[in-house]
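S.K.: Below are the sequence and a predicted model for it; my questions follow.
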Amino acid sequence: MKIRNILLRTAEIFKFIRNFFKEALFPPYETKEILNQCYIVGYRSLFLICFTAFLAGIVFTKQSRPSLSSFGAESWLPSLVSQAVVRSLGPLITGLICAGKLGSNIGAELASMQVTEQIDAMEVSGTRPFSYLVVTRVVATTLMLPLLVVFADVVALLGSFMMVNSINSTSFALYFNEAAASITYTDIWSSVIKSALFGFAIGIISSYAGYHSDKGTTGVGKAANIAVVISMMFIFIIDLIVLQIVNLFFR
């Protein structure tokens, strides 16, 4: 019975994804609501992501410096930090924060609308609830995650520079020249693709959890919990898959 339920749920998820692309690729588009969701996803998450990335840059630098110093390779620190931040640390920090913040919000919001039958009312009134509620949120998370990752990368490197500067009085230009020299185009585009996939996974999983939540008040909390946990799990899965593909074919 459990295997059957898993297969049925998997089929429902693929049907949900198919409906998303069907609604997203053909007009009419909910442009105004997409922009509103982009504001919610991007601007309202920016401070938390930048603050966390800044601290992560400081901590990573502080932990890495003694190991490099023991080998006399402290000059490699900017290169090490920049590669770690751009390739993995920045996207992961952004993805996990958004999974916790946005995933719970989207899951709980749609579940609440499902419980109070607002979605049914939208269907009766002729509104396209799937396009208005699901497509807009998934598109917003997919578009905004790469932009948030860019901010996270820059702020994390800034935190790293401040730590290095406080110890060695390294100049701003020297640090960022060395950091930028070690970053390749492969690092950049793989980070962008990875973060976009993170955003899509967060949006589609959270929307599915809320849109198909159980009836009753417990359904809201359950939907939010499922959205966060499953989104975080898929972030690590996507990160591993993209990393393996890039290392296998492009490095």
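M.R.: Happy to help now that I have it.
S.K.: From now on I want contacts and neighbour counts done on CA atoms only, so please keep to that.
M.R.: OK.
S.K.: Buried ones in whatever helix or strand residue 59 lives in, by neighbour count?
M.R.: When elements are assigned from DSSP states H and E, residue 59 belongs to helix 31-70. By 16 or more other C-alpha atoms under 10 Å, the buried positions in helix 31-70 come out as 33-34, 37-38, 40-42, 45-46, 48-50, 52-58, 60-61, 65.
S.K.: Presented hereafter is structure B, for comparison with structure A:
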Amino acid sequence: MGRGTKNLLSQAGFTLRLLFESLYYTKDIIVRRREIVKQMYLAGVKTLLVCSMVGLFTGMILALQSGIEMREFGQQALIGGLVVASMLREMGPFMSGLILAASVGSAMAAEVGAMKVYDEIDALELMLINPVRFLVMPRVVALALVMPIISIYIDVLACLGGAIVAKQVLQVSYNVYMKYLLQAVHFKSMYVGLLKAFVFGLIVSSISCAYGLRADGGVLGVGHATRTSVVASFLMVLIIGYYITSIFYG
């Protein structure tokens, strides 16, 4: 077994242990509520502009590309249903996962990594303060709670963007668009999408904090940990998203 494989397995095991330990310390949510709210604000409110632009233009692109093809068969009126089904099941959770991994996850890895290389983590342990309970758990809980909200927000804006394209480009009225959109909204699609977003929140926060806690080598080590955490988060969002979809729709 090569060194790279050993490092990968070691990092995966450490990340899983960190996730389960964080879930164990959720019993202290009330005690750490201020930090959780702070992290939710940083993860949610601070990313609203980016999420707004991504959601709006994702819906517009989806409606434009699909609508043009559907117009060849005279079925462009169904575009509302296609947009909402795609966003609820896949694109909403997927886009929110990638956005928060790139913005919030990288910030988490950098922050925790800086604390690691400057011996602040060791200082916490010397004061008998558990770093997972103090630092990691609030971030894991915050991102797991915020991710479904961001996913819904992106879904709504994507449907709005799709409506604009449907009206202006495909000549589909808002009433017809909304009619087929509402027909395509199913409870299963909603809870599968929210489940994905929740799981993505757990994954991204755990991976980011795990790489931060294992950072070494000074500033360069923090940069490497941050970059690697984003790549790992992207891959896991794709992989876990596939398996959740296959479980419910396979």
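M.R.: That came through fine. A quick note: this is a predicted structure, and the numbers were derived from the prediction, not measured.
S.K.: what TM-score do we get after superposing?
M.R.: Laid over one another, the chains give 0.93 as their TM-score (TM-score structural alignment, normalised by the length of the second structure), with 248 aligned residues with a C-alpha RMSD of 1.7 Å.
S.K.: still on that earlier bit, against the second structure, where does the helix holding residue 59 of the first structure fall?
M.R.: Alignment of helix 31-70 of the first structure against the second structure: residues 33-72, by TM-score structural alignment.
S.K.: cool, stretch 109-117 of the first structure as well?
M.R.: Using TM-score structural alignment, stretch 109-117 of the first structure corresponds to residues 111-119 of the second structure.
S.K.: what's the offset of stretch 206-217 of the second structure from the middle of its chain?
M.R.: Averaged C-alpha coordinates place stretch 206-217 of the second structure at 18 Å from its chain's average position (C-alpha atoms, centre = their mean, to the nearest Å).
S.K.: Where does it end up in the first structure?
M.R.: Counting by TM-score structural alignment, stretch 206-217 of the second structure corresponds to residues 204-215.
S.K.: Outside of the matching stretch itself, list whatever touches it.
M.R.: By C-alpha atoms under 8 Å, 6 or more residues apart in numbering, the list of residues contacting stretch 204-215 of the first structure from outside reads 13, 16-17, 103-104, 106-112, 114-115, 134, 137-138, 219-220, 222-224, 226-228, 230-231.
S.K.: In terms of secondary structure, what does the helix holding residue 59 of the first structure contact?
M.R.: Applying 3 or more C-alpha pairs under 8 Å, 6 or more residues apart in numbering; DSSP states H and E, one finds that helix 31-70 of the first structure contacts helix 77-84, helix 90-115, helix 136-168.
S.K.: What helices and strands are in contact with the last one?
M.R.: Helices and strands in packing contact with helix 136-168 of the first structure are listed as helix 31-70, helix 77-84, helix 90-115, helix 185-211; criterion 3+ C-alpha pairs under 8 Å, 6+ apart.
S.K.: As CSV, those with distance to residue 172 of the first structure would be great.
M.R.: As requested, those are exported to CSV (distance: least, C-alpha to C-alpha, whole Å):
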stretch, distance to residue 172 of the first structure
helix 31-70, 15
helix 77-84, 11
helix 90-115, 20
helix 185-211, 22
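S.K.: Compare the ones you listed and give me the one nearest residue 236 of the first structure.
M.R.: Evaluated over those, closeness to residue 236 of the first structure peaks at helix 90-115, with 8.0 Å, by C-alpha to C-alpha.
S.K.: Now do the closest one against helix 31-70, angle only.
M.R.: 150 degrees (axes from the mean of the first three to the mean of the last three C-alpha atoms, to 10 degrees).
S.K.: Kindly indicate whether residue 170 of the first structure is helix, strand or coil.
M.R.: Under DSSP: H, G, I helix; E, B strand; the rest coil, residue 170 of the first structure falls in the coil class.
S.K.: from memory it sits against residue 176, does it?
M.R.: No. Counting by C-alpha atoms under 8 Å, residue 170 of the first structure does not reach residue 176; the two are 10.1 Å apart.
S.K.: Could you name every residue contacting both of the two?
M.R.: Here residue 170 of the first structure and residue 176 have no joint contacts, going by C-alpha under 8 Å, 6+ apart.
S.K.: Now do the same contact list for residue 182 of the second structure.
M.R.: Counting by C-alpha under 8 Å, 6+ apart, residue 182 of the second structure touches residue 81.
S.K.: which residue in the first structure lines up with it?
M.R.: By TM-score structural alignment, residue 182 of the second structure lines up with residue 180.
S.K.: what residue of the first structure takes the place of residue 13 of the second structure?
M.R.: Match for residue 13 of the second structure (TM-score structural alignment): residue 11.
S.K.: Repeat that for residue 98 of the second structure.
M.R.: By TM-score structural alignment, residue 98 of the second structure lines up with residue 96.
S.K.: Quick check, that match in contact with residue 232.
M.R.: Yes. Using C-alpha under 8 Å, residue 96 of the first structure makes contact with residue 232 at a distance of 6.0 Å.
S.K.: so who does the nearest residue to residue 53 of the first structure once chain neighbours are set aside touch?
M.R.: Sequence neighbours aside, residue 156 is the residue nearest to residue 53 of the first structure in space, at 4.8 Å (criterion: C-alpha to C-alpha, 6 or more residues apart in numbering). Residues in contact with residue 156 of the first structure (C-alpha under 8 Å, 6+ apart) are 50, 53, 54, 55, 56, 57, 58, 85, 90.
S.K.: OK, contacts around residue 173 of the first structure?
M.R.: Contacts of residue 173 of the first structure were listed using C-alpha under 8 Å, 6+ apart, and none were found.
S.K.: Look up which helix or strand it falls in, please.
M.R.: Per DSSP H and E, residue 173 of the first structure falls inside helix 172-181.
S.K.: quick one: that helix to the second structure mean distance?
M.R.: Helix 172-181 of the first structure differs from its equivalent in the second structure by a mean of 2.1 Å after superposition (mean C-alpha distance after the TM-score superposition for the first structure).
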